[in-house]
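>>> Predicted coordinates and the sequence they were generated for:
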Amino acid sequence: MGNRRGIIYEAIARLDQRMVPGQSRFAAKASARQAGEHFWTFSTQTIHSHRTRQAYQQHVLHFINWTREIYGINRLSNVDAQAEELATAYLTQRVIDQKSAYTVQAERAALRLFFQQQDLADTVAIPPRKREQIHRSRGVTKQDRHFQPDHWQSTIAFLRACGLRREEAGAP
């Protein structure tokens, strides 16, 4: 067994470096505003949330495995050298495979953070995102078995008009 770290190990180690649990993203945004920076979107180029880390790690590892399978690249330094070309090819393939626009956008965000390049794969045209295309959590759920819609018509009309789910309308 060799001493060389594998590409997956290197990728996870890089994501570990990007993780800053306990640091406030809100405070970072406030200090940037006080410094006079104006921005539409803001990124500290770090990961503050464990759920974001989990999602980004899934996307990055899928990308890494894709580069190994398609291009035979086994070193993260080689992926870094070709990051723009590989990310563009990967995301273009995901669009061709008709992956959700939300998925492709999340994958691009994960790769941008991973490679620390805000304009990575800018040439990839991500399809427009539409609320009607979201299938998750729009159907009947287990909690609906005992729900009497006739008793809640005004509330249902309000929630549909706002696009909210029942649990989103509840008190915090």
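Sure thing, it's come through. Numbers count the residues shown, from 1 in each chain.

>>> going forward, measure contacts and count neighbours with C-alpha atoms only.
Noted.

>>> And the residue nearest the centre of the protein?
Ala106 (3.0 Å; C-alpha atoms, centre = their mean).

>>> quick one: it and Gln57, what's the gap?
11 Å (C-alpha to C-alpha, to the nearest Å).

>>> element containing the residue nearest to the centre of the chain?
Element membership for Ala106, per DSSP states H and E: helix 101-115.

>>> how about the strands in this protein?
Per DSSP state E, the chain carries no strands over any range.

>>> here's the one I want to compare it with:
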Amino acid sequence: MGRRNKAYVKDLHQQAYDRLTGMQAFGQSKTEAMANGTEKDKIFSFNTYQAYWKHTKYFIKYIKEQHPECTTLKSARKYVNEWLQARTDQDLSAWTVQLEAKAMGKLYGIEPDDDNYFHPPRRNREDIKRSRGDRVRDKHFSKTNNDELIKFCKGTGLRRGELGELRGKDLVSREQIEAEIAQLESRTPAELTPADTKRLSMLRDTWLFREEYFAHVRRGKGGRERLSPIIGPNAEQIIRRFQETPAEEKVWQHIHQSADIHSYRAEYATAIYKAYARPLEEIPYDGVNQGTGRNYQSAVYTCRKDEAGRKLDKAAMLVCSKALGHNRISVVADNYLRGL
């Protein structure tokens, strides 16, 4: 008697796991995949994979509880929108439901322009619950006992994972940066490897900043490397923390789980923007609208959605974006700048 096909004995959990792990394309070029049309079946970031897998498991749990007759991913697909609506009805944030819709889209190959794609509630700034006001977790976090950590975060703008990987050797001075730039620029283009060219670009990004010391993030979001300027009134204390940490040891052995890292990162971003932003009235009207014939400021960013009409200096936003490790200035406007 032949063996049964193993595909039919895998439970939903294993089927979903196999599906998502089969999409892993960490380190591969998303740009190339988009060019050849294969990006729909790939997940390029480990953090994205973790997020999708986490919320897919919530979906699998729902199916097992509400529709136990479904034993395959194919049969469960028709309940995707039912589950997403149930999640919306639970008063989850629009951000969470949006993420879950994307996770289901990836799992089942449902595109945002498909008729069956679930459209979650609009995401508005005033609805953000994270890092706004006092939270329950704040009761378990002493700002006094964690004063140095808070100052460090506000002066470097690093993510939680980046803080955890930071070593004593990751303090870099502008003098070191300029020396390495000169060394790389002394070579001919043919002598530079792709890795050399990429590193040279990262080093040159520091020309955007006025600061003298930087925190070297070796692997940030999406695997990107960057140098984040150390800013603010506590810069000397932060630099000293680096210098007093042995080269291969972690700068922070423990990061309190209730530390509001995103809030500190937002303060860092806002401080950088304020330091580099030009008065809007001083930015020239250097563009001409083809439709109306009116002049406009091409270097001014106009916010949308709930911040519609607010204007920002694109040059300062770029500086801020590079410091945070993002590629799009719109992310800075939508998620970090506060109180301007």
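Thanks, I have the structure now. In this text, all values refer to a predicted model and were calculated from it rather than measured experimentally.

>>> okay, the helix holding Ala106 of structure 1 sits on what stretch of structure 2?
Under the alignment (TM-score structural alignment), helix 101-115 of structure 1 falls on residues 94-108 in structure 2.

>>> just the helices in structure 1 please.
Remark: helices assigned in structure 1 by DSSP state H are 7-18, 25-34, 50-71, 76-81, 83-96, 101-115, 153-162, 166-169.

>>> what's the second one in contact with?
What that stands for is helix 25-34 of structure 1. Contacts with helix 25-34 of structure 1, where a contact means C-alpha atoms under 8 Å, 6 or more residues apart in numbering, come from 42, 44, 48.

>>> Including distance to Asn78 of structure 1 and neighbour count, could these go into JSON lines?
Below are the contacts of helix 25-34 of structure 1 laid out as JSON lines (distance: C-alpha to C-alpha, whole Å; neighbours: other C-alpha atoms under 10 Å):
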{"residue": "Phe42", "distance to Asn78 of structure 1": "29", "neighbour count": "11"}
{"residue": "Thr44", "distance to Asn78 of structure 1": "25", "neighbour count": "12"}
{"residue": "His48", "distance to Asn78 of structure 1": "28", "neighbour count": "17"}
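
>>> which one among these gets closest to Asn3 of structure 1?
Of all those, Asn3 of structure 1 sits closest to His48, with 31.5 Å by C-alpha to C-alpha.

>>> Quick check, that closest one in contact with Gln17.
No. His48 of structure 1 is beyond contact range of Gln17, at 11.5 Å (criterion: C-alpha atoms under 8 Å).

>>> give the contact list for Tyr17 of structure 2.
Contacts for Tyr17 of structure 2 (C-alpha under 8 Å, 6+ apart) come out as Trp53.

>>> which one in structure 1 is aligned with it?
Under the alignment (TM-score structural alignment), Tyr17 of structure 2 pairs with Ile12 in structure 1.

>>> Quick check: the gap between that match and Arg25 of structure 1.
Distance from Ile12 of structure 1 to Arg25 of structure 1, counting by C-alpha to C-alpha: 22 Å.

>>> Also Glu132 of structure 1?
The gap separating Glu132 of structure 1 from Arg25 of structure 1 is 31 Å, by C-alpha to C-alpha.
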